[in-house]
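>>> pasting the structure only:
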């Protein structure tokens, strides 16, 4: 894929991206952890709604 930027613009982009604030180390993405958190939230809200439903009856 070729860049549509002029060499000057590409140099500006490269210098912007190489700035220290754009070089933050991130933890690897863990989809199973995210799935577990979402499931816990859904289960917790479901249990809460059942308990509230029992109180209203």
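Yep, that arrived. From a predicted model like this one, the values you see are computed outputs, not experimental measurements.
>>> okay, CA-based contacts and neighbour counts for the rest of this
Will do.
>>> can you count the residues close to residue 10?
By the other C-alpha atoms under 10 Å criterion, the neighbourhood of residue 10 contains 13 residues.
>>> next one: it from residue 17, what distance?
11 Å (C-alpha to C-alpha, to the nearest Å).
>>> what's the answer for residue 8, then?
Distance from residue 8 to residue 17, by C-alpha to C-alpha: 14 Å.
>>> between those two, who's got more neighbours?
Remark: of residue 8 and residue 17, residue 17 carries more neighbours, 12 against 9, as counted by other C-alpha under 10 Å.
>>> got another one to weigh against that:
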């Protein structure tokens, strides 16, 4: 897909994106870690809700 920008504007965009603050090293995405964290939170909230229901009843 051709760019809609003029060559001068495209050069400005490229310079902006190549600035150091836009070059962030990211760790690889770990879906299993995310799944484990979600499961831990769901189980913890479930246990908390059971504890609170026993205290109220």
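Sure thing, it's come through. Since this is a predicted model, take the numbers as computed values, not measurements.
>>> care to give me the TM-score?
The TM-score (TM-score structural alignment, normalised by the length of the first structure) is 0.93; 57 aligned residues with a C-alpha RMSD of 0.7 Å.
>>> check which helix or strand covers residue 14 of the second structure.
Following DSSP states H and E, the helix or strand that holds residue 14 of the second structure is helix 7-17.
>>> give the buried residues for that helix.
Counting neighbours by 16 or more other C-alpha atoms under 10 Å, one finds that helix 7-17 of the second structure has no buried residues.
>>> average offset between that helix and the first structure?
After superposition onto the first structure, helix 7-17 of the second structure sits on average 0.6 Å from its aligned residues (mean C-alpha distance after the TM-score superposition for the first structure).
>>> continuing past that helix, what's the next helix or strand?
helix 31-56.
>>> what does that following helix correspond to over in the first structure?
Mapped onto the first structure using TM-score structural alignment, helix 31-56 of the second structure spans residues 31-56.
>>> quick revisit: what residues does the helix holding residue 14 of the second structure touch?
For helix 7-17 of the second structure, the surrounding residues in contact (C-alpha atoms under 8 Å, 6 or more residues apart in numbering) are residue 23.
>>> and if we set it to 10 Å?
Helix 7-17 of the second structure is touched from outside by 3-6, 18, 22-23, with contacts defined as C-alpha atoms under 10 Å, 6 or more residues apart in numbering.
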